[in-house]
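Enquirer: here is my input; please provide its structure:
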Amino acid sequence: MDLRYGINPQQRAAGAEPVQPGQWPVRVLQGSPSYINMLDALNSWQLVLEASRALNRPAAASFKHVSPAGAALAGPVDAVTAELYGVDPDRIGPLTSAYLRARDSDPKSSYGDFVAVSHPVDAELADLLARVVCDGIIAPGYAPGTTAVLGRKKNGRFLVLEADTAYAPPRQESREVFGLRLTQQRDEQAVYAGLLDDVVCGTLSTGATEDLLLGLATLRYTQSNSVCYLRGGQTLGIGAGQQSRVDCTRLAGAKVDTWWLRRHPAVRALAFRPEVRRQERINWQIRFIEGDLTPDETARLSTALSAPAPELTDSQRTDWLAGLHDVAFVSDGALPFRDNVDHAHRHGVSCIAEPGGSIRATEVEDACREHGIALARTGLRLFHH
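Expert: All right, here's what the predicted structure looks like:
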């Protein structure tokens, strides 16, 4: 298969071929994929397939630059998300709900995302995707007429891939870097509830267990170091690719706070002019929450609003953030210091799953006990590079 180009447009000679001759894990139904498109598609498909199988519910992921911006299971869509995307939360189907919940985790980053869903695309999801900015989708099938709807996006350049659910990858995998071929055994460890049996303090509810399992499936396909916060079957913040784990924890925690503050009455009261597009509204909401607008941004926000912006004081922020509870936290590697626990606690975390085994494991456990956080040690590292 010829690819449109490599990682960068100047890398014109690019292609893909199956490791096992004649056995393709995906096929292209529409568009011409690039190298990064294929990386996003193959990683995101594995994530949603694994999450759906582990939790027996439809799953979706929103991918950007080979890491998920968000991932979620089918579930309730709250009023904020429903209003933003113009859907009826009481009538929405499971697959569409999974994608909306995944995209709403970090809607700024999900702009122009690559979509993955665990079940065949139906008319409802195709109609939604026709109205949002995304670059492509991978799914195990498409209901009649849906590929035609999607094919009209981006003047026919929208990428539609169909995954083969029966495909079994080879047990050995390799990559070439600077003339050297690196080979390793594929990680075939399944994500299942038994990984959370070693609860060293506290207890895990059914909902917490499900969130932690979704977190494990998500981080397996997120560039390391990585952590994620989850609640109610969806990610609230993912920190990826940082050299310091606590930087991941703080970065993802800031995304959690932004997600929760987008539900604050002052943010919901921002009165945008009708011509302001959805993504502009999202970006302005986030900048309003962040609060450090430049003079130019202040002027442009005023122009985008039909009424002055309401006040969102520091005390209002603090009070609102204190209302976020029952958040799960997962780390792809052992927590090396208790600072990760201390920061996670600030974002409503009530349970943590991590491999364990660091030389300061006792300090990490002590921090969890101090904050009333349940701690499960999986013994499973999930680095992804």
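Enquirer: going by C-alpha atoms from here, please, whenever you check contacts or count neighbours.
Expert: Will do.
Enquirer: against which helices or strands is the helix or strand harbouring residue 82 packed?
Expert: Assessed by DSSP states H and E, residue 82 sits inside helix 79-85. For helix 79-85, not one helix or strand is in contact under the criterion 3 or more CA pairs under 8 Å, 6 or more residues apart in numbering; DSSP states H and E.
Enquirer: give me the distance between it and the centre of its chain.
Expert: 18 Å (CA atoms, centre = their mean, to the nearest Å).
Enquirer: list the buried ones in that helix?
Expert: With burial defined by 16 or more other CA atoms under 10 Å, the residues of helix 79-85 counted as buried are 81, 82.
Enquirer: tell me which stretches of the protein form helices.
Expert: Assigned by DSSP state H, the chain shows helices spanning 35-55, 79-85, 94-103, 123-129, 146-151, 206-219, 245-261, 265-268, 278-290, 295-304, 314-321, 339-345, 361-371.
Enquirer: residue 172: which of those helices is closest?
Expert: helix 35-55 (16.3 Å; CA to CA).
Enquirer: number of residues surrounding residue 129?
Expert: 21 (other CA atoms under 10 Å).
Enquirer: most packed of the helices of the chain?
Expert: helix 94-103 (a mean of 27; mean count of other CA atoms under 10 Å).
Enquirer: who touches it?
Expert: Identification of contacts with helix 94-103 by CA atoms under 8 Å, 6 or more residues apart in numbering yields 58-62, 69-77, 81, 110, 115, 117, 119, 121, 124-125, 128, 234-235.
Enquirer: could I have the buried ones of those as PyMOL selection syntax?
Expert: Buried residues among these (16+ other CA under 10 Å), as a PyMOL selection:
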select buried, resi 58+59+60+61+62+69+70+71+72+73+74+75+76+77+81+110+115+117+119+121+125+128+234+235
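Enquirer: gap between residue 202 and residue 196?
Expert: For residue 202, the distance to residue 196 (CA to CA, to the nearest Å) stands at 12 Å.
Enquirer: show the contacting residues for the residue nearest the centre of the chain.
Expert: Centroid-nearest residue in the chain: residue 70, 1.6 Å away (criterion: CA atoms, centre = their mean). If a contact means CA under 8 Å, 6+ apart, then residue 70 has 61-63, 101-106, 110, 234-238 as its contacts.
Enquirer: structure for this one too, so we can compare:
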Amino acid sequence: MTDLQPLRRALLSVSDKTGLIDLGRALVARDVVLLSTGGTAKALRDAGLPVTDVAEVTGFPEMMDGRVKTLHPMVHGGLLALRDDAGHRQAMQDHGIAGIDLLVVNLYPFEATVAAGGDYDTCIENIDIGGPAMIRAASKNHAYVSTIVDVGDYDALLAELDAHDGQTTLAFRQRLAQAAYGRTAAYDAAVSTWMAQAIGQATPRRRAFAGELRQTMRYGENPHQTASFYADGSGRPGVATAVQHQGKELSYNNINDTDAAFELVAEFDPADGPAVAIIKHANPCGVARGATLLEAYRKAFDCDRTSAFGGIVAMNVALDEETAQAIAEIFTEVVIAPGASDAARAVFAAKKNLRLLTTDGLPDPQAAQLTYRQVAGGMLVQDKDTGHVPAADLRVVTKVQPTDAQMADLRFAWTVAKHVKSNAIVYVRDGATVGVGAGQMSRLDSALIAAKKAERMADATGLPQPLTIGSAVASDAFFPFADGLMEAAAAGATCVIQPGGSMRDAEVIAAADDAGIAMVFTGMRHFRH
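Expert: Next up is the predicted model:
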């Protein structure tokens, strides 16, 4: 094996023809012979470039609707031959096989076909066979062959050839090979994941996980940790697909918190009015609806102004100028929205460190999705919590019935609680959180902390009493004892929503009746660890 390898013969077969003609011209200018297939060959030929059809090399026409064209020794021999092996050279001579020094392939658009809602047969037809086979062959033989699977690597190839007089270095070919194997692995992962869903296989024997690098970060959760950000290719609107209009690069924690904020605010349909969620350390510190976006923001901000400082703000409608001005009054890390007006962007332009992201849509909170969590030696996989309890399925278990206004606040609180780390207690009044207790080992402590935060905000804003008085309360899981419920009642709550299902439900219901508050059971819990 030698470090430098000349590039004399290239096989180009691409689905995505972006940059193809420019690459073909650059290779021909360097006296590289072009081989190609089907539509790729036609595109090159139409551009006036000399190209040899693979069918001329193999002696077989493309057949079976293009399923069979490159699966032939004349192709794979040219890719796999060890140039420094006498036996391989003799086999090439005996069978008239010429070496292929460069393979440029991008695969059938399987992922795009699935994303577009293709039916089963259409998806099957978009599973590439010859492409992955050639990629794997060429990449295995990277000692001699360069393999390109990404349009973005065309310029790097040409720069490499210019730097080394028409040759490539081993280090360059190694990098290309690694990227190529990553691509085929991701492709197979997409196929296997789709097929498991298509045939109703909830727990397939093997799962494959893949992603495409979006960002290499300065560090992870802490400065001593390395980190990077990968997109899964699903196209789900959010931080992975957002356009960043300004501000410094997103950090690991920024991305984690921004995702939490946007997934939460997407629970609220824009058709029902603007909603805003403010997140700190992946927990909501304020969520509200309003008649206007500005009103929603101010109500969310007033839940916990201290925690909102340096937080993430997400909204379910496009950002407007007035709301941007209000947000700009304090330090905010990230703002994410489906869109933003020119005037709003102009307001933020003076805040160089504030990141503004727009997504052109909201993620569907009911869409099926898998979540993953690594443990030592394995991976936990589950369905995303898309749980939703219709109003008709809610069960009032107390003597006191909630009013329509209370029921609206209960449902709002229940939606927010789904996005709060367990144990979660959420106080809501008039379509806005007024106290959030998150991540405590005791549900009683969560209720107490949330109430104390509301008391502190009342003092800070000059209110005569905390807004928990007259509020609705949600608990993400059942009350194991009546103490957590009584703490909420002591804070002024008038109604409670919880899953039910405790051995002591009767005791908790009796305590609610004694306190004169309404209680609703959902029959569903929302643990979030």
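Enquirer: quick one: TM-score?
Expert: Overlay of the two chains. TM-score (TM-score structural alignment, normalised by the length of the first structure): 0.74; 309 aligned residues with a CA RMSD of 2.3 Å.
Enquirer: who has more neighbours out of residue 202 and residue 196 of the first structure?
Expert: More neighbours surround residue 196 than the other of residue 202 of the first structure and residue 196, with 21 against 14 (other CA under 10 Å).
Enquirer: what residue of the second structure matches up with the more buried one?
Expert: By TM-score structural alignment, residue 196 of the first structure lines up with residue 394 in the second structure.
Enquirer: please apply the same query to residue 116 of the first structure.
Expert: In the second structure, residue 116 of the first structure lands on residue 314 (TM-score structural alignment).
Enquirer: pretty sure its match sits against residue 337.
Expert: Yes. The pair residue 314 of the second structure / residue 337 is scored as a contact, 5.8 Å apart, by CA atoms under 8 Å.
Enquirer: same drill for the two, tell me which one is more crowded.
Expert: Using other CA under 10 Å, the more surrounded residue of residue 314 of the second structure and residue 337 is residue 314, with 29 against 25.
Enquirer: still on that earlier bit, what range in the second structure matches the helix holding residue 82 of the first structure?
Expert: Helix 79-85 of the first structure lines up with nothing in the second structure when matched by TM-score structural alignment.
Enquirer: list the residues that contact both of residue 314 and residue 337 of the second structure?
Expert: residue 262.
Enquirer: re the thing from before, please look at the match of residue 196 of the first structure and residue 519 and confirm they touch.
Expert: No. Counting by CA under 8 Å, residue 394 of the second structure does not reach residue 519; the two are 10.1 Å apart.
Enquirer: now which residue in the first structure aligns to residue 502 of the second structure?
Expert: In the first structure, the residue paired with residue 502 of the second structure is residue 358, using TM-score structural alignment.
Enquirer: before we move on, the earlier item: now the corresponding residue of the second structure for the residue nearest to the centre of the first structure: closest residue in space, sequence neighbours ignored.
Expert: For residue 70 of the first structure, the aligned position in the second structure is residue 286, judged by TM-score structural alignment. Nearest residue to residue 286 of the second structure, sequence neighbours excluded (CA to CA, 6 or more residues apart in numbering): residue 300, at 4.3 Å.
Enquirer: check residue 244 of the first structure too.
Expert: residue 225 (7.2 Å).
Enquirer: what's the burial count for the one you found?
Expert: Residue 225 of the first structure has 24 nearby residues by other CA under 10 Å.
Enquirer: quick one: what's aligned to it in the second structure?
Expert: Matched across to the second structure, residue 225 of the first structure falls on residue 423, judged by TM-score structural alignment.
Enquirer: and the residue nearest to residue 286 of the second structure, what pairs with it in the first structure?
Expert: Match for residue 300 of the second structure (TM-score structural alignment): residue 102.
Enquirer: make JSON lines from the helices of the first structure and add distance to residue 380 of the first structure to it.
Expert: Shown next, in JSON lines, are the helices of the first structure (distance: least, CA to CA, whole Å):
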{"stretch": "helix 35-55", "distance to residue 380 of the first structure": "16"}
{"stretch": "helix 79-85", "distance to residue 380 of the first structure": "34"}
{"stretch": "helix 94-103", "distance to residue 380 of the first structure": "25"}
{"stretch": "helix 123-129", "distance to residue 380 of the first structure": "35"}
{"stretch": "helix 146-151", "distance to residue 380 of the first structure": "39"}
{"stretch": "helix 206-219", "distance to residue 380 of the first structure": "9"}
{"stretch": "helix 245-261", "distance to residue 380 of the first structure": "16"}
{"stretch": "helix 265-268", "distance to residue 380 of the first structure": "40"}
{"stretch": "helix 278-290", "distance to residue 380 of the first structure": "35"}
{"stretch": "helix 295-304", "distance to residue 380 of the first structure": "45"}
{"stretch": "helix 314-321", "distance to residue 380 of the first structure": "32"}
{"stretch": "helix 339-345", "distance to residue 380 of the first structure": "18"}
{"stretch": "helix 361-371", "distance to residue 380 of the first structure": "15"}
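Enquirer: of all the ones you listed, which lies closest to residue 190 of the first structure?
Expert: Residue 190 of the first structure lies closest, by CA to CA, to one member of the helices of the first structure: helix 35-55, at 8.0 Å.
Enquirer: how far is that closest one from where the chain is centred?
Expert: 11 Å.
Enquirer: now that helix and helix 206-219, what's the angle there?
Expert: Angle of helix 35-55 of the first structure versus helix 206-219, following axes from the mean of the first three to the mean of the last three CA atoms, to 10 degrees, is 150 degrees.
Enquirer: quick one, strands of the stretch 51-200 of the first structure?
Expert: 59-64, 67-73, 113-117, 134-139, 159-163, 172-177, 180-185, 199-201 (DSSP state E, counting those that start in this stretch).
Enquirer: so where is stretch 442-458 of the second structure in the first structure?
Expert: Aligned by TM-score structural alignment, stretch 442-458 of the second structure falls on residues 244-260 of the first structure.
Enquirer: returning to what we had before: tell me the one of the contacts of residue 70 of the first structure nearest residue 12 of the first structure?
Expert: Distance to residue 12 of the first structure, by CA to CA, is smallest for residue 63 among those, at 23.4 Å.
Enquirer: grab the nearest non-local neighbour of that closest one.
Expert: Residue 63 of the first structure's closest residue in space is residue 114 (CA to CA, 6+ apart), at 5.0 Å.
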